[in-house]
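Q: here's my sequence, what's the structure:
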Amino acid sequence: MGRLRRRIAELMRVAYYSPMAPSRSGIADYSALLLPALREHVDVVVAEQGRRAPAADVALYHIGNDPDAHGWIVDALEKRPGVVVLHEYVLHHLIAGITIGRGNGRGYLDAMERELGVAGRLLGLGVLDNLLPLLWETQPERFPLSGVVLDRARGLIVHSAYVGERAREAGYTGRIWPIPHPAWPMPEIETATDVAGDPLIGCFGFLNMNKRIPQLLEAFAAFRRSRPGARLLLAGAAGERFDVGRRLERLGLTEGVERLDYVPEERMWALMAACDVLVNLRYPTMGETSGSVIRAMSLGKPLIVSDVGAFSELPDDAVLKVPVDEHEVPVLEAALGFAAEHGVVLGAAARGH
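A: Purely as a prediction, here's the structure:
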């Protein structure tokens, strides 16, 4: 078997399309983790934006929802179908960026029509004529627009059953390979000493409404009434229309919350190691598997997630799951307290998974 694998590696060449460092992309971090392991099995050549497509036996395309990071990869996929690693099921922002963002309104209408027929085209016209709000900002989960990518995929690699099921529901009939998201090997970490709290609660990644930051802030404000020494660390760039500072002022949290912008990989590990509890909420979900969740579990930290999508597939004994309903804020407040009190047990279960 070992000889056969070596022979396959000698024969097969893979063109690898992905954002790469120094791109501020979670998928760039993912590729930095995956590539060394992949190269042990096949010959890999990394495609570069703006350069000629490399000659290869198969092309592997990593697709996420950011048009700046993935637009050029979709362009390459349209020219040469291949295997797609679908990191997120909802791709509305991506498709809008490579159609409307490039002055190609007709391309956006075609994508909407493929999704919903004539009704989709009419909705798209409403967006183009400024009669409707931008759907990729207000209701992306209702109109995923992933069909543009699925139509060109010769096979799909997914990191959750949720994404695979959504692809089948959308009519995809090709091969689907469910493969667990890789876990980072534990680096040598010097725990950050410039952040502290009793307890210190951390939330990492791009901050927007989908990350349930308003609900987290409300729950933390209530939690802090009984634990005045608690602090919340929010680390990550914020969406353009998401004013974190104003929300902190309204809730009286300016002294209880520390805001950091984008942090590089090494710094992120150090900050996460300093936290007593980590929170990664999501709704609506775009079908993503969170790298921050994988890191938190690798560190053996108690973790709180939303009970939706791929997050629901995590073991019940390894994470605390908060339902997204009218009780979300009080349940989240209780989860913060439980995680702070039982961190050792929860963290050990997370690391074991």
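
Q: please count neighbours and contacts with C-alpha atoms only from this point.
A: Will do.

Q: following element in sequence after whichever strand or helix holds R166, please.
A: Assigned by DSSP states H and E, R166 falls within helix 161-169. Downstream of helix 161-169, the first helix or strand assigned by DSSP H and E is strand 175-178.

Q: picking that back up, buried residues in the helix holding R166?
A: 161-164, 166-167 (16 or more other C-alpha atoms under 10 Å).

Q: turn those residues into a markdown table, including distance to R52.
A: Formatted as a markdown table, the buried residues of helix 161-169 follow (distance: C-alpha to C-alpha, whole Å):
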| residue | distance to R52 |
| --- | --- |
| A161 | 35 |
| Y162 | 35 |
| V163 | 31 |
| G164 | 31 |
| R166 | 33 |
| A167 | 30 |
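
Q: now do P178 against H62, distance only.
A: Distance, P178 to H62, using C-alpha to C-alpha, to the nearest Å: 15 Å.

Q: higher neighbour count, these two?
A: Applying other C-alpha atoms under 10 Å to P178 and H62 shows that H62 carries more neighbours, namely 23 against 16.

Q: quick one: contacts for that one?
A: 17-18, 27, 70, 73, 84-87 (C-alpha atoms under 8 Å, 6 or more residues apart in numbering).

Q: for the comparison step, fold the sequence that follows:
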Amino acid sequence: MRITFYTPLSLSSAIGRVAIGIADELQARGHRVSFVRTERDRDPIGPRHPTNLPVRWWHDVQPREISMDSDIVLLNLGDNYGFHAGIASIIDETPCLGIFHDFFLYSFFRDWALERDNGNFGLHDAEIARIYGSSADDIAKLAGNEWSLAEIAQRFPMTEWLAARCGGALAHSRFYRTLLEAACAGPVAVASLSYAPREVARLTSRSGVPVSVLTVGHVNQNKCCAEVIKALARSASGRGCRYRIAGPITPADRGWLESVAIESGFADLDILDVVSDEVLVEELTRADIICCLRRPVLEGASASAIEAMMAGRPVIVADSGFYADLPDDLVFKVPADVPVEALSETLERLILDEPLRLDIGAKVRDWSRSRFTPENYVDTLVALIDDVIATRPYGAVSAYFGRELASLGLTGDDPAVGRIARTMQELFSPEQV
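A: Predicted coordinates:
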């Protein structure tokens, strides 16, 4: 099978790292795979994830040629427009299979719309109104940043905006499958995210050494680092720990977290900012407990949580989204709104019970390394690709009739459209084809 894979490959893109593993497994199964990089700004000499497969930039390819030279086009979809801008050049040219790494795509949409509308909100507002039928007042609040992130995720995720333009869709957790199925006319499936484990030493007994709590990844306010600081400060056992944060952070967020620590009376906070892969392995090795918290949950799956589990450390998560699907007996869940009291109780339990940390760490390591594999992922992906290819003719016929009905001025609630839809559904049912 000829597969063209649209994806970012920048070293700073976790999605790019995942894409390399998927492509390698596809290639090992005899498929021909090539990459098209989707970063908005072309930087031919910039560092990228290593691969021996062909790599081009979306700026340099013709969508029609890609469509004609591919049996399937895969799109890695994420909420960072700087990484994923190039998918807009191909998504309407052929029935692509969209891989939805994030269930929340509003930020991508907003940047796309403003770039095409010279910084104006006309296109932004029109698309929001078309998809959600929202009032002008709600749209004005959205454009004016008056909605919280949680409210935007609930009301305007914009997942439907891209899913409706795909010939099939792949989710990385069950919680947003229904959203994709409602918008995408093609097949939809769920696959556990593929992730390559780093070589981190197993957790061992550390008598006499302060317990180390770790958070990794891009640091922002919805990552709940402030809640961890407050939770640790609530008890003597928590105040005796070190809390280390490793990942990109703005000066403003650093100052804010440092002030939270001072106000809470928590002295042992280490904010490391960006770290190399080697230092990340050192931090994972040092850690006794890893907090992978989000409020709200916006991603389809959490690479940092998977990495924490693969490192064999007990992991604390919010009971929401992707994290809610993780086994209750292998991770430690706090309510979705991450209350400090519940988080403090969970941390204290783990801090005081080293045998529990060692037992759960070993179990979650083995489970995650057998679950989040490229082999499992590609099994699901290839089956979905086959379904997408098989349903293309029906999609083409449906699109043709849709255009014809629209040209007659008929709308979706017209009885005639309903009768035609039911007839087509009967014709294309498995019993008839």
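
Q: what does the helix holding R166 of the first structure contact?
A: Outside helix 161-169 of the first structure, the residues that reach it (C-alpha under 8 Å, 6+ apart) are 86, 88-89, 150, 158, 176, 178, 287, 309-310.

Q: same check, this time on stretch 356-366 of the second structure
A: 202-205, 288-289, 309-314, 330-331, 350.

Q: at 10 Å what do you get?
A: For stretch 356-366 of the second structure, contacts defined as C-alpha atoms under 10 Å, 6 or more residues apart in numbering pick out 197, 202-205, 288-289, 306-315, 327, 329-332, 349-351, 355, 370.

Q: just give me the neighbour total for the counterpart of L232 of the first structure in the second structure.
A: In the second structure, L232 of the first structure lines up with Y243, judged by TM-score structural alignment. Neighbourhood size, Y243 of the second structure [other C-alpha under 10 Å]: 26.

Q: ok, G133 of the second structure next?
A: Other residues close to G133 of the second structure by other C-alpha under 10 Å number 11.

Q: and what of R3 of the first structure?
A: Count around R3 of the first structure with other C-alpha under 10 Å applied: 8.

Q: do P22 of the first structure as well
A: Other residues close to P22 of the first structure by other C-alpha under 10 Å number 9.

Q: and for H327 of the first structure?
A: By other C-alpha under 10 Å, 10 other residues sit near H327 of the first structure.

Q: the helix or strand where S304 of the second structure lies aligns to what range in the first structure?
A: Taking DSSP H and E as the definition, S304 of the second structure sits inside helix 303-310. Residues 291-298 of the first structure are where helix 303-310 of the second structure lands when matched by TM-score structural alignment.

Q: and that stretch, how far from the second structure on average?
A: In the superposition with the second structure, the average deviation recorded for stretch 291-298 of the first structure is 1.0 Å (mean C-alpha distance after the TM-score superposition for the first structure).

Q: these two touch, right, I271 of the second structure and W256?
A: No. Contact between I271 of the second structure and W256 fails when scored by C-alpha atoms under 10 Å: they sit 11.6 Å apart.

Q: between those two, which is the more surrounded one?
A: I271 (17 against 13).

Q: helix, strand or coil for V275 of the second structure?
A: coil (DSSP: H, G, I helix; E, B strand; the rest coil).

Q: got it, and A406 of the second structure?
A: Under three-state DSSP, A406 of the second structure comes out as helix.

Q: ok, it to A182 of the second structure distance?
A: 21 Å.

Q: cool, and E348 of the second structure?
A: 42 Å.

Q: the more surrounded of those two?
A: E348 (18 against 12).

Q: contacting residues around the counterpart of R165 of the second structure in the first structure?
A: Under the alignment (TM-score structural alignment), R165 of the second structure pairs with R152 in the first structure. The contact partners of R152 of the first structure, by C-alpha under 10 Å, 6+ apart, come to 74, 77-84.

Q: try it again with 7 Å
A: By C-alpha atoms under 7 Å, 6 or more residues apart in numbering, the contact list for R152 of the first structure reads 77-78, 81.

Q: name the nearest residue to A287 of the second structure, ignoring sequence neighbours.
A: S212 (5.1 Å; C-alpha to C-alpha, 6 or more residues apart in numbering).

Q: what's in contact with stretch 262-272 of the first structure?
A: Contacts for stretch 262-272 of the first structure (C-alpha under 7 Å, 6+ apart): 189-192, 202, 235-237.

Q: what does stretch 16-28 of the first structure give?
A: So stretch 16-28 of the first structure is in contact with 31, 44-47, 59-62, 69-70, 73, 291, going by C-alpha under 7 Å, 6+ apart.

Q: buried residues in it?
A: Within stretch 16-28 of the first structure, judged by 16+ other C-alpha under 10 Å, the buried ones are 16-20, 25-28.

Q: where do the helices sit along the stretch 251-353 of the first structure?
A: 265-274, 291-299, 328-341, 343-352 (DSSP state H, counting those that start in this stretch).
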